[in-house]
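Q: below: sequence and its predicted model.
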Amino acid sequence: MNAKADYQHEPADGGALRFTGSLSLATLGDLPERLDREDAPVRRLDLSGVDRIDTVGAWLVQRFAARNDATIEGLNDDQRNLIDKVIEADQPVAMRPKPIGSFWRVAGEVGDAVITAFKTLYGLLGFMGATVLALLAVIRHPRRFRFNAVVHEFETVGVTALGIVGLMSFLIGIVIAQQGAVQLRQFGAEIFTINLVGRLTLRELGVLMTAIMVAGRSGSAFAAQLGTMKLTEEIDAMRVIGVSPMEVLVLPRALAAVTLMPLLGFYSSLIAIIGGGFLAAVSLGIPPVTFVSRIREVVPITDLYVGLIKAPVFGAIIAIAGCFQGMQVKSDAEQVGQRTTSAVVQAIFLVIVLDAFFAVFFTWIGWD
């Protein structure tokens, strides 16, 4: 049977406590309370007289030694290993924070979202500036212009998008004409459906819906491509060999989007007008010749200018947002999906905000 744990205080021996017996849970007795009441100075704990020690006893000795800044002596290898494990495990426990009310929790989340939005906007503006600097560098050194890369992006952004953009625009033209005709029929003014289709598609929806479609197709592709290259360290390798990723990867995509967005927007507007003319001929009995003649009369050329001015700005925003989010990928493949989603959402949000700004601006200068 193991002897009960005990200790003797020997102040003459440099303030030492000599433990005896078994320092185990079953034999500790009132030893913890006695140690808590010990107020004499102690500099050494001698465990050479201890028969057995378990985890509880080791924790008790280690806690007392830490409180009095004392050293532990007289340990064999097994006891020393146990004391070391206890010291390693004796760390502060993270306490669960006090729950906060729903109002403050929501307010905190809103504040975090606002801060994240401003940081993202700041980074996007910096990335836009870096893109402009890369363009200026290419203008100063034309040999560095990647013509083949730009042509390849022309196909990605423009040629392969013709089918889906055309189908979407044709259906939107039909919907605008049908809904407009239903409402205008109440006043006997179905003929003004042509005005609605012509002005709305050329001025707003043609370019706006094309920008949203390009953001979903090309903006997400830019983010995924550059994000994958970041994960595989291809972009870092470019920097090591002295090649600028902004000139090689970002600039061709931005130039392709800026160049092709006006063409895609104009193409989308024409197809939407054709869709509206198709419904006008089938549902309203308006011949195509009359429809085209009416379009020429009621749609001012400024509506076309408005669409063509907005389109390259939308293209630049889509390309820069996609490339910026792709460049932010850092750790794992999951971030590629997250950044791709962020690129699409960010591009569409900025396109709609800029479209509202353009609407106010063109009305202010008299192009309404």
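A: Structure received.

Q: C-alpha from now on. contacts and neighbour counts both.
A: Will do.

Q: ranges for the strands of the chain?
A: For the chain, the strands defined by DSSP state E occupy 6-10, 16-23, 44-53, 71-73.

Q: structure B:
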Amino acid sequence: MANLSADPKLRATVLADGLRLAGEFTVWTLGQLPPEAKTARLLDLSELIRLDTAAAWYLVGRQAEGVRLDGLDPSRARLLETVRRALPRPDAETAGPAGWRLMLEQTGRRMAAALVFLREIAEYLGRFLAALARAIRHPGDFRLTSLVWHIQETGLRAVPIVALMSFLIGVVLAFQGAAQLRQFGAEVFVIDLIAISVLRELGILLTAIIVAGRTASALTASIGSMKMNEEIDAMRTLGLDPDMVLILPRVLALVITLPILGLIANLAGLVGGALMSWIELGISPSMFRYRLLADTSVDHVIVGLSKAPVFALIIGIIGCHAGMKVGKDAESLGAETSRAVVNAIFAVIVADALFSIFFAEVGL
């Protein structure tokens, strides 16, 4: 029968129940096997004059698929056995821990991952501070245009949602406070409730949460897309420092704008509370203003706004860190964006709790 192989050194003929190979069956002729070799259930090797380890590896694989090998002399059979023993074998799967051991292992892994995350956040905070110090020493390296643009994006464009949110929070506080205090004839104290809640806690905290959801995702997406397109590598090639170009303007813009947004939120919350107090309790705006100035200490404003720069640093550093962690695919970008928002909001809430404990201990 005709030779089915494309290489004259290897001859392949079809048998009734398989394929006969003759000549040299080596790494050079392995790719010239005819298509019939894929479906053959028997390979006759009695006429081979040469067989190397590459062809032996192929034959061992076919034998594992149930193909019968005929005509092997003892030396070639030993070669196949040597190749079979040399094939890598997967490690035997050991049973993992279960029950309380599994819980402890998972807890340990999460704690280790959290410590690694904190170390990386500390590293990025150090990089931001180093870039800030360099910008102070060499003002010509600082990109003022980028800072102004990010102030507009993170600050000016966030004013409507922050003001509306805080206004509604003031309305809700006044309405719910009036419903409870009316039972004791102490409706006038709703002003103190609104003032302390908005100025000390809710104004800046909810503003930071909104900025974390809005800006942390934007920071991750913008830096992450540049990372995917290898633009950051191109910056380094051109001698540009990504910390100066990317991290410093974004984080510094947040540090500047978040206190301003917090102040706007405080004013909007007080306006919403005053409006609902007027509608629900009949407390006039002049009475609301008088009680606010007489009974509310400026310490509450200081306590609330002093948290803003720290919250801004947390949000900006976490967002930039997540952007730098993005890989080469869109799935990584989406995962890091979601992770940045969750981590930023969680970190802001934890920081607010620590601030509350600290101010309570120092008597503010």
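A: Looks like it arrived, so ask away. All of these numbers come straight from a predicted model, not from anything done at the bench.

Q: rewinding a little: just the strands of the first structure: most buried one?
A: Counting by mean count of other Cα atoms under 10 Å, strand 16-23 has the highest mean neighbour count of those, with a mean of 21.

Q: that one: how far from the chain's middle?
A: Centre-to-centre, strand 16-23 of the first structure and its host chain are 60 Å apart (Cα atoms, centre = their mean, to the nearest Å).

Q: same thing with stretch 355-364 of the second structure?
A: Centre-to-centre, stretch 355-364 of the second structure and its host chain are 32 Å apart (Cα atoms, centre = their mean).

Q: mind putting the strands of the first structure into TSV with distance to Phe314 of the first structure?
A: TSV is the format used below for the strands of the first structure (distance: least, Cα to Cα, whole Å):
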stretch	distance to Phe314 of the first structure
strand 6-10	82
strand 16-23	76
strand 44-53	74
strand 71-73	71
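
Q: so how far is Leu173 of the second structure from the closest residue to Phe311 of the second structure other than its chain neighbours?
A: Counting by Cα to Cα, 6 or more residues apart in numbering, Val348 is the residue found nearest to Phe311 of the second structure once chain neighbours are left out, at 6.0 Å. For Val348 of the second structure, the distance to Leu173 of the second structure equals 22 Å [Cα to Cα, to the nearest Å].

Q: the helices in the stretch 201-350 of the first structure, which residues?
A: Along the stretch 201-350 of the first structure, counting by DSSP state H, counting those that start in this stretch, helices occupy 206-214, 220-231, 234-240, 245, 251-279, 288-298, 301-327, 333-364.

Q: have a look at how far, on average, the shortest one is from the second structure.
A: Superposed on the second structure, helix 245 of the first structure shows a mean distance of 0.6 Å to its aligned residues (mean Cα distance after the TM-score superposition for the first structure).

Q: just checking, what packs against that helix?
A: When contacts are defined as 3 or more Cα pairs under 8 Å, 6 or more residues apart in numbering; DSSP states H and E, helix 245 of the first structure sits against helix 234-240.

Q: now the helix it packs on: buried residues?
A: Burial within helix 234-240 of the first structure, assessed by neighbour count using 16 or more other Cα atoms under 10 Å, is assigned to 235-236.
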